[in-house]
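S.K.: Structure for the following, please:
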Amino acid sequence: MNRKKQKLKPDVVLKNYWNGNAEFADLFNAVLFDGKQIIQPEDLESDDTDVSTIQEHEDLADSLILFRDTIKICKKSEKSGVQFVLLGMEHQEHIHYAMPMRVMGMDYSLYKKQYDSNARKYKTSEGMTADEFLSHMKKDDKFTPVITVVVYYGKDEWDGAKSLHELLALPDEWAEYVNDYKMLLVEARKSNLVFRNVNNRHLFGLLEILLDQGQTANEIKKKAIAYADVNDIETCVAMAAAGAANCKIDYQMLSKKEGVNMGTVFEELAKENKELGKIEGKAEGIIMTCLELEVSKDDIIQKLKEKLNVSEKQAQEYYTTFAK
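M.R.: Below you'll find the model as predicted:
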């Protein structure tokens, strides 16, 4: 029977992993409370990741379309003393040099969404002062706090800003008067966080190996396989690690019935790279031959699409790479 191999998209597979309340709560406890179990999994509920809102200014209004990667509501808990809090998580495969501003915008959207929902209660001025009615909000109304954690899965050290102030050309004498907005960043390559959840420990243990720039591919492979052999790795952890590493894997080989084998991940990645190398070799040959015959760029792109069965974008990338 043929087994279907698909490429795990990091964003999708990581969203799926962090949708687990136990893993999600453990991450936020590690980031916010040094591993103390303040947030309990049973206190979490998934929330709508669509935080789109309307920005209004005098007689103008614009739609702001935004989606969060993962949002959970931490409900009031007598056991942990936690009040209602909105916890958001964003996944980054690459460094985004405006990330603090993006986080600020996404958090604002959640507050604006709460404000709009609250304002709908007040259709008349009954029971409200003039200022309250004008504000569409009573003096004692309160919103739910928003906390966002950014998890970065890249191999390079994060060298971007971690706060709004770092994005500004801000003289020291003005700094105290300009509001800052700090970003909570977790680098999967080396987090140093205290995890109580075994899946999180294994996920970040594998990612620290897979994202190590100081090791050769073969050394990384041996370490990851050795780590998986020693530890009891859950399927969801192996898939999340493989997704972050952009591997193609066989889902059936990673099923619980057959067991988790990190060697499979590397074997499939090696096969993928070998096949990619063959295709690139063919692409280079086609391009070189066509250039010698003075074939136009558009015709070369078309020939690449037909001969290699690739997209327009991929054909363009091959042309850019080899038509030197």
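
S.K.: Could you use CA atoms for every contact and neighbour count after this?
M.R.: Will do.

S.K.: Give the helix, strand or coil label for Gly154.
M.R.: coil (DSSP: H, G, I helix; E, B strand; the rest coil).

S.K.: For it, which non-adjacent residue is spatially closest?
M.R.: Residue nearest to Gly154 in three dimensions, not counting chain neighbours: Glu93, with 5.2 Å by CA to CA, 6 or more residues apart in numbering.

S.K.: Proceed likewise with the subsequent sequence, for comparison:
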Amino acid sequence: MRNTGIKPDAIFKNFWRDNGHFASLFNTAIFGGKTVIQPEELKELDTDVSNFIKFGKYEESLTRTRDVVKKAANDTDFVILGIENQRKIHYGMPLRVMIYDALSYLKECQEIAGKHKEAGDKATAEEFLSGLHKGDRLHPIITIVIYYDEKPWDGAQSLKEMIGDMPSEVSGVFSDYRMNLLQVKESSQYHFDNEDVQTIFEITRFIYQGEFDKVKKFYGEKTVKSDVGAVIGVMTDSSLIVEEALESEGGMNMCTALEKLEEKSREEGRLEMKQETVLSMANLGMPVEQIATVVKESVGIVQKWISEGKAAI
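M.R.: So this is what the prediction gives:
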């Protein structure tokens, strides 16, 4: 996607920071459509999970920042929820998610231990080792990976799938770590109760499949919010849709954006054909000035195309 001045990550983070969007995603994709997460109970957390790891003489500083993290309160308890947006297949993603989650657990352990120390709480010899007291409990962390590309995910979805063949004796006691993967292309099974979330997944799927007629049929008369359109543009790798969304006031019309996208594709196709024609004529030994006259372009542009074409070959 051509540079629009705004990073895709910023567009995603802005969209998923909305509690209604965030809750709908988790309730549908993780909790099977049950309303487990209430938007009003969500509180944004620090996305920086960087930490300093030390085991004996081994020391390492790990710098990690998550995309979006929120805490869902439920009476006096809570669950920590995280989103990771992924454009390309990451063959180490289960391990990456496990590290993010582990660093988050470690961060909570350190916070609990710090509170005990600050309060001057008495600790047994066993409690002193970790800083945690016997009754302390951590909170569950759930991470969802949103993969938005037309190519089906062919990477591992669990740590076990990243490991080579194991004897049954080893496999039986191996501690696996499974990641929650949501492929936008395969998301038709979900129906999100939040209209904005439903719109980004549905329109993106239609565009992936080239079904522009369905977009026109179902969204022709609707105004799509700017932030929704921007996410669709990022997911479909279309800088034109992103620009159309960001420049729109009060929302955008997807049909208009798609018509511009189709016209742009036709123009790019015509340009590509013209460039191929220029290279073919150059390979036949035709003078640059004559080629420029035939294709109705300046000599400078024709020379540039010939130079780029030869470099590609």
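
S.K.: Need the TM-score from the superposition.
M.R.: Superposed pair, TM-score by TM-score structural alignment, normalised by the length of structure 2: 0.79. Supporting alignment: 283 aligned residues with a CA RMSD of 3.3 Å.

S.K.: ok so, going back, what about the residue nearest to Gly154 of structure 1, how many neighbours?
M.R.: A total of 14 residues lie near Glu93 of structure 1 under the criterion other CA atoms under 10 Å.

S.K.: and what of the one 3 residues further on?
M.R.: Here the neighbour count serves as a burial measure; for His96 of structure 1 (other CA under 10 Å) it reads 14.

S.K.: what's the counterpart of it in structure 2?
M.R.: In structure 2, the residue paired with His96 of structure 1 according to TM-score structural alignment is His90.

S.K.: Tell me the secondary structure at the closest residue to its match other than its chain neighbours.
M.R.: Spatial nearest neighbour of His90 of structure 2, chain neighbours left out: Gly155 (6.8 Å); criterion: CA to CA, 6+ apart. Using three-state DSSP, the structure places Gly155 of structure 2 in coil.

S.K.: Just give the number of residues close to Gly155 of structure 2.
M.R.: 14.

S.K.: which one in structure 1 is aligned with it?
M.R.: Under the alignment (TM-score structural alignment), Gly155 of structure 2 maps onto Gly160 of structure 1.

S.K.: residues in contact with that match?
M.R.: By CA atoms under 8 Å, 6 or more residues apart in numbering, the contact set of Gly160 of structure 1 is Ile95, His96, Tyr97, Ala98.

S.K.: for those residues, which one is nearest Lys142 of structure 1?
M.R.: Nearest to Lys142 of structure 1, judged by CA to CA, of these is Ala98 at 29.5 Å.

S.K.: Wait, a strand at the match of His96 of structure 1?
M.R.: No. Counting by three-state DSSP, His90 of structure 2 falls outside a strand, being coil.

S.K.: got the contact list for Gln55 of structure 1?
M.R.: Ala61, Asp62, Ser63, Leu64.

S.K.: what's downstream of the longest helix that structure 1 contains, the next helix or strand?
M.R.: If you go by DSSP state H, structure 1 has its longest helix at helix 262-292. Downstream of helix 262-292 of structure 1, the next assigned helix or strand under DSSP states H and E is helix 297-308.

S.K.: What is the helix or strand just after that next one packed up against?
M.R.: The helix or strand immediately downstream of helix 297-308 of structure 1 is helix 312-322, counting by DSSP H and E. Helix 312-322 of structure 1 makes packing contacts with helix 262-292, helix 297-308 when contacts are defined by 3 or more CA pairs under 8 Å, 6 or more residues apart in numbering; DSSP states H and E.

S.K.: Now render the ones you listed as JSON lines, adding mean neighbour count and distance to Cys74 of structure 1.
M.R.: Below are those laid out as JSON lines (neighbours: other CA atoms under 10 Å; distance: least, CA to CA, whole Å):
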{"stretch": "helix 262-292", "mean neighbour count": "16", "distance to Cys74 of structure 1": "34"}
{"stretch": "helix 297-308", "mean neighbour count": "16", "distance to Cys74 of structure 1": "50"}
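
S.K.: The residue nearest to Gly154 of structure 1 touches Glu157, doesn't it?
M.R.: No. The criterion here is CA atoms under 8 Å, and Glu93 of structure 1 misses it with Glu157 at 11.8 Å.
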